[in-house]
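*Asks:* okay, sequence plus prediction incoming.
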Amino acid sequence: MKDDTPGRPTAHALLADGTTVGIRPAGPADHDRIRALYDAMSPETLRLRFFTAGRGSAEAAADLTCGPPRPGHLALLAETGGDVVGLAEYDTGGAPDADTAEVSLAVADHLHHRGIGTLLVEHLVSAARAAGITTFAADALSENHEVLRLFAGLGLRTARHFDGPEVRCVIALDQSDTYLTAVEERGRTADVLSLEALLRPRTVAVIGAGRRPGSAGRAILHQLRSGGCTGRLFAVHPTARSLLGVPCHPSVDALPVTPDLAVLAVPADAIPAAAEECGKSGVRAVLVVTGGLDAVQGRELLDTCRSHGMRLVGPNCLGLANTDPDQRLFATFAPRPPSAGTAGVAVQSGGVGIALLDGLSRLGIGVSTFASLGDKYDVSGNDMLQWWESDGRTDLALLYLESFGSPRAFSRTARRVTRRMPVLTVDAGRTEAGRRAAASHTAAAATRTMTRAALFTQAGITATRSCGELLETAALMHSQPLPAGPRVAVVTNAGGAGVLTADACAEAGLQLPGLTTDLAADLPAHAVTGNPVDVTAAVTEDQLTTCVDRLLRHRAVDAVVVALVPTALAAATGDDLVRALTRSGRHPKPVVAVRLEQALPVELLPAADGTTVPSYAEPQAAARALAHAARRAAWLARPLGTVPALDGVETGRARVVADTFLDRHPDGGWLHPREVAALLGCYGILQAPWAWAETEEDAVLAAERLRGFDGRVVMKGHWPGLVHKSAEHAVHLDLRGDSQVRAAFRDLETRFAGLLDGVLIQPLADRGTELFAGVVQDEVFGPLVLFGLGGTASDVLADHAARLAPLTDHDVHDLITAPRCAPLLLGADGARPADLAGLEQLLLRLSRMAADLPQLAEADFNPVLATPESVTVLDARVRLVPRAPQDPYLRRLR
């Protein structure tokens, strides 16, 4: 019996106009729908597609697309409203190991110029790469300008060869930064347009506002009614004619106009039906404040939003706000609307959202837009970053995110946005550490804390440890210029306050340079002009102003911290001293105050020229904020990193090694040393010489072949699943002569009877620094590369740094210099530095291996011996698991 049921979309994505389309593979059940796509095309479109206006070619193409599956062929459909509106195919012709495929494309006539074809080709490119295809080829008529522009605009390297009226297009499918940037730009345009209905709605309907006070829906309706909505406002209620003076209608389709935005505040079991009603009525976006949806209700809600092309905020959220006077929206049940300003705020926790809004209001920092994302079914922090990047109002972004849908896509967006504005976050969930006893050194070290820190560091995001620290840092970055460096001058009118402030600055990683400027002539007697500068309690307003101004002009000073204590001496009351900080206005270097008697943790003091100066109750807060600002300045000053090209990499052969192992071990596992060597050889990673032996005689012969200049070797036991050889006492060092080799083999054979399947023999390594390098594949964040001190001390000292792959040249530099053991590598105390170029190559090749092979669950190189002459892996472990490749940069809604 013929199956006439189409498959479910495997992905939804945004088109150029912000609407949504479903994408999925074509199947036999799609034959009639594909025929309908072709039948609706004009003769001119058919001629451009098939080089003939006859419909016989279209019928044959539909038959071929939906015929029996054939190797090297994939067809992807775009559909909306149950109709197929686009089709893209590639076909290698069934040739084994083919790396080139013919590609074809068709889009419904009435939907041209909306990005359907480009989106389908992007998804086709991603699938082709995963299948090992490196090149697309396509024939087009030279007058088919639209398809030629599409291929040229992809961001991929495209060559054209003209042959009469036809053009042969050859497209290289390498995932270059140029291509990813082009995909990002298309995605950003579509994303921002899709959020218009959420953040700038012309019409809003609230569904679930009851007659009695106390419900979230009624509170939101009240906020909207009280000036929180510049557009038209309606309520949906089965019986009421009006609520809070807002006209009511019994259903969404009974409204006089279709809302852009519907706020759903009905009980959880009614949410799917309410969303379906909105979708059928043409609503473009929904805000679901209701919480407590079970898995089925949540799935139905998201499916409904996807099928009808609605963007979704929530469920289980506080709401949305936009303070633009011309497009004001206050659809939250927060107690007070935010004041208008330039700070964008996005949170997953409603409680944190209220705290941040209150804190910003107290500081006088207004908000541009606010989004409480709740359970984050759809709209995410990535969406909000792209909105702020484009809205023309936001210059400071504050995030509180408990989860990441696509961290690598988020990282690319954040790297771009943080070049334009500070992006601050609270690093929530830092205590999730937990080590696995059976894990490699890499997996044990790769905590979620380390993974998130790598994401934030590489993206240039300022990560704080609390909401208070977030607000403290926001106050400084909102009001002051960034420091050019970490050098701070501390000025105080009380010695003890100066000492506390100096300690806080040093502990935060700031520097207190010596000062050569002669300040004594402008200060009271007995002033101390070191750093800290103690101006004494007798300082006047004018003297303090002069001192601070001179320090700000000092070449060795990047910022000035003024720690004040109110006194009754001379005319210098507390207010006078504060006025001294604020009367001279903005300076190209930051100034911050510390006032130990201050009631609030942080305040913004108004200056005479309309600017503000941040004032902190604790010196630690001021120092933390300045340190964050200095790190941001350093990040901005560094050029963008690049992923270096590597020679001698055989990705295809590496995939064969991985696939062959997983064919024999469907559940995955640790590779045999021979397989590890084969895999590392594909990436040019140098291992120390070794030999495998399964008998005592083999061990003796191997030792004779491998003995170094002094005749000493190492023997390491091996069996499937062994991770920590030293911990199991399965290693014998410094073996000399045949008798010691035989004794060592017998010892391992006796102690590990029934486990041991062989031993590795290696020459005893030279002296050098023992390091550790590894990678672990995080299910959400992707591959994380770790580096640090190795050997038996690796787990004990935990001297590791981490960065997410793929590594840039800057990332590699940071990995090598971040651990505490870095001075050993850089040549401390006159010693020769290690082979730093070799270390860089090792880390880059490890990163490339992890990026190429999603099956790579763990790779653990410990120890890695670094000497001035070379970098050599002495011991390597690799674990593979069955895992399909996923393109983190593919445009699709979560």
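*Replies:* Received it, and whenever you're ready, just let me know what you need.

*Asks:* going forward, measure contacts between C-alpha atoms and count neighbours the same way
*Replies:* OK.

*Asks:* which one in this structure is furthest away from the centre?
*Replies:* residue 739 (56.1 Å; Cα atoms, centre = their mean).

*Asks:* next up, a second structure to put side by side with the first:
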Amino acid sequence: SPASVCIVGASRKENSLGKAMLNIMQQMDYRGKIYPVNPNADVINDLQVYPSINALPEIPDLAIVLLPFQMVADALEQLGKFGIKNVVIISAGFREIGGEGIEREKELIKIKEKYHLNLLGPNCMGFFNTAPGTSFNGTFSPTVPNPGNIAFISQSGALGVGIMELAVDTDLGFSLFVSTGNKSDINDNDILEYLYTDPNTHVIAMYLESIDQPEIFRNICRKITAVKPILAVKAGRTESGLRAASSHTGALANPEYIVDGFLKQCGIIRKNNMKELFDSARVLTYQDLPKSSHIAVVTNAGGPSTIASDAIEKAGLELARLSKRTSRKLKKILPVEASVENPVDMIASADHNTYHDALEIIIEDDAVDAVLLIIVRPPVNTTPRKIAQTIEALIYNCAKPIIAIVMSRNDNESGLKDFKRLNIPVFKYPDDAVRAMATLWEYQKIQQRFRRSETIVSTRKMGQTLISGRGAENNQVPLKNLIELLESYDIKCAPNIISAAEENICRFQKSAHDSIVLKIANEQIIHKTETGLLKLNINTKDELLSAMDELKTKANPFLPADVKPLFLAQQQVKGGVELVLGGKRDSQFGPVIMVGIGGIFVEVLKDVSFKIAPVNAYEAKEMLSELRSQALLNGFRGQPPVDRDAFGYTIQQFSLLLAEHPEIVEIDLNPLIWAESQNKAIAVDIRAKVK
């Protein structure tokens, strides 16, 4: 927190940013010195105004610049010469508008580097800090923020203004707000480092439009999420802008899929919108984490509890199975018409004493680790306010999270102030409350995961660099080289031979114990199935010779005139679920791997999970758990189940391969077929593209 601040561009004009900034700073009872700078004023808001930066009586801790963009560079130069080290540039008209704005921002960066400045912005809203004894507001928001324990980092300043305005009438309280703007110097990583040790911040919420320095960001976030939750809304979830790609991985690697996987690896809980973000933030601020996903619902109305039950299942939570002892106790205090199973419907006659007695019984049940308390305004002689007051002693002695759903108009009897005093978040609708409760459990799992996770170190393999074959136009790696590389990482391929000689292929078929598969292996031809260059279920020499003749004829139009068809004969792997492992080198995040349900429908089903390579054993298995087709992985209609530990090991090895071979641009193993007899996924179709 600055002990003194100068406002370059402070103004007497009402409705100007320079006046708004000064007004709000004084309204927050800032205890430091304020030095307005304006050559055309003597006094503003009873403060002495200084005609220039050089006229200031001391070197302030912070300078805030609110000038037209044409004047900003000169002002920054003067601030640097005067010795001020910390600068916030509110002014817009830089990189965000493109063209000349990009050049103007480059000039600011040069000045910043020349004087070793710490620069926030440009094109930002500033920051505030509500810590006790600080109360500094360096924004132009017209709303004084509620103090609290949520830090909010936003790349959009206008969005920050809107959130502050909406938060006034809620129980949302903020420790810190920072608008990062164009992030020409200070970025999310710098702010996160500060928040890691900030005692006044318990929860971090972020609005992101871009992620800078992903590896640094990931390391900081993993450190923070061990002690504080991070929630984020990342803008841009559409599929526009995808480039055409030769591999399945390239086609499926929507930047948002990659971002989603990256944020999970950071330990960040991603939210769909700002309402979900702050609903979850206030619950995480006030409530303990549940020990499990087992939830009890206590209600005086059946409809809302049914909605809550559906939402609980959809969110991956579970209705707790109440003990027989709990049910017997509930029967003694509830009418015969009431339900003593979960959800516990006490019916409309329940008053504040009924709520107290039922809640006391339920929170004593070891099978219950969290409670949703639904209150539809009772027709009997009670109110939500009376209910909150009656359960007060229970709440203070309960370590299990409790969220209230009060379906009532907001008045003196709605109990909102009483629930807030008890640190119980209140929602109007069951769906919103369940989503917030699910976030508590998600953060509990993140903490458990990071306690079990190990760091994986990858080392570039200088002596094993892959090169492309004769298919220079698509930079495909010869299959022989790729198979050798995969097997060096303990990734098993189907027994095979690659040859242009008929006698070699026939010898392989004769020695095979089962059917074989024949494909064209030339790297100039990428997709075999689409071009008909694949033959299955070959059992005899005659079938093999016929298949070779057919594939030769079909392959020749796709090959250069001086290149002969090259055959890949494989032992046919039968049965088992078809999986896919893919990898690509992303321009922002580096090596990215994809795991999913494979085969010819991989791009249709899009049942895939992405993470940044390399991944550890826990992250590898987590990728499998993120797939929708869990029934297939668990064994469906006689198919063998996939051993998640064994396939997780293959995923981990594959991620190391990609991380240690930066020459690989894209790589696909599709499909891998799960072979129960070997307890391994066998790669039967592979391809890789190099730089």
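*Replies:* Looks like it arrived, so ask away. None of these values were measured; they are calculated from a predicted model.

*Asks:* for the residue farthest from the centre of the first structure, helix, strand, or coil?
*Replies:* helix (DSSP: H, G, I helix; E, B strand; the rest coil).

*Asks:* do residue 112 of the second structure as well
*Replies:* Residue 112 of the second structure - assigned by three-state DSSP - is helix.

*Asks:* list the contacts for it?
*Replies:* 76, 80, 118, 119 (Cα atoms under 8 Å, 6 or more residues apart in numbering).

*Asks:* how does it look with 10 Å?
*Replies:* Counting by Cα atoms under 10 Å, 6 or more residues apart in numbering, residue 112 of the second structure touches 73, 76, 77, 80, 85, 86, 87, 106, 118, 119, 184, 185.

*Asks:* what does residue 55 of the second structure give?
*Replies:* Contacts for residue 55 of the second structure (Cα under 10 Å, 6+ apart) come out as 37, 49, 82.

*Asks:* between those residues, which is nearest residue 161 of the second structure?
*Replies:* Out of those, the one with the shortest distance to residue 161 of the second structure is residue 37. That distance is 24.5 Å, counting by Cα to Cα.

*Asks:* wait, doesn't that closest one sit right on residue 79?
*Replies:* No - taking contact to mean Cα atoms under 10 Å, the distance of 11.7 Å between residue 37 of the second structure and residue 79 leaves them out of contact.

*Asks:* what's the closest non-adjacent residue to residue 531 of the second structure?
*Replies:* residue 554 (8.0 Å; Cα to Cα, 6 or more residues apart in numbering).

*Asks:* for stretch 726-737 of the first structure, which positions count as buried?
*Replies:* For stretch 726-737 of the first structure, burial by neighbour count (16 or more other Cα atoms under 10 Å) applies to 730, 731, 732, 735.

*Asks:* the third one against residue 763, yeah?
*Replies:* No - taking Cα under 10 Å as the definition, residue 732 of the first structure is not a contact partner of residue 763, at 11.8 Å.

*Asks:* who touches both of these two?
*Replies:* Taking Cα under 10 Å, 6+ apart as the contact definition, residue 732 of the first structure and residue 763 share the neighbouring residues 713, 714, 715.

*Asks:* top of these by neighbour count?
*Replies:* Comparing these by number of neighbours (other Cα atoms under 10 Å), residue 715 comes first, having 27 neighbours.

*Asks:* aligned to it, what sits in the second structure?
*Replies:* Residue 715 of the first structure maps onto residue 518 in the second structure, with residues paired by TM-score structural alignment.

*Asks:* tell me the secondary structure of its match, please.
*Replies:* Counting by three-state DSSP, the backbone at residue 518 of the second structure sits in strand.

*Asks:* now residue 233 of the second structure
*Replies:* When classified by three-state DSSP, residue 233 of the second structure comes out as strand.

*Asks:* cool, and residue 801 of the first structure?
*Replies:* At residue 801 of the first structure, secondary structure determined by three-state DSSP is strand.

*Asks:* aligned counterpart of it in the second structure, please.
*Replies:* Per TM-score structural alignment, residue 801 of the first structure is aligned with residue 609.

*Asks:* need the contact list for its match.
*Replies:* Residue 609 of the second structure sits next to 253, 257-258, 260-261, 581, 593-597, 622-628 when contact means Cα under 10 Å, 6+ apart.

*Asks:* looking at those residues, which are in helices?
*Replies:* Using DSSP state H, the members of those that fall in helices are 257, 258, 260, 261, 622, 623, 624, 625.

*Asks:* number of residues surrounding the closest residue to residue 598 of the first structure other than its chain neighbours?
*Replies:* For residue 598 of the first structure, the nearest residue in space outside its immediate sequence neighbours is residue 617; the separation is 5.1 Å by Cα to Cα, 6+ apart. Around residue 617 of the first structure there are 19 other residues, counting by other Cα under 10 Å.

*Asks:* residue contacts, residue 617 of the first structure?
*Replies:* 563, 593, 594, 595, 596, 597, 598, 599, 600, 601, 602, 603.
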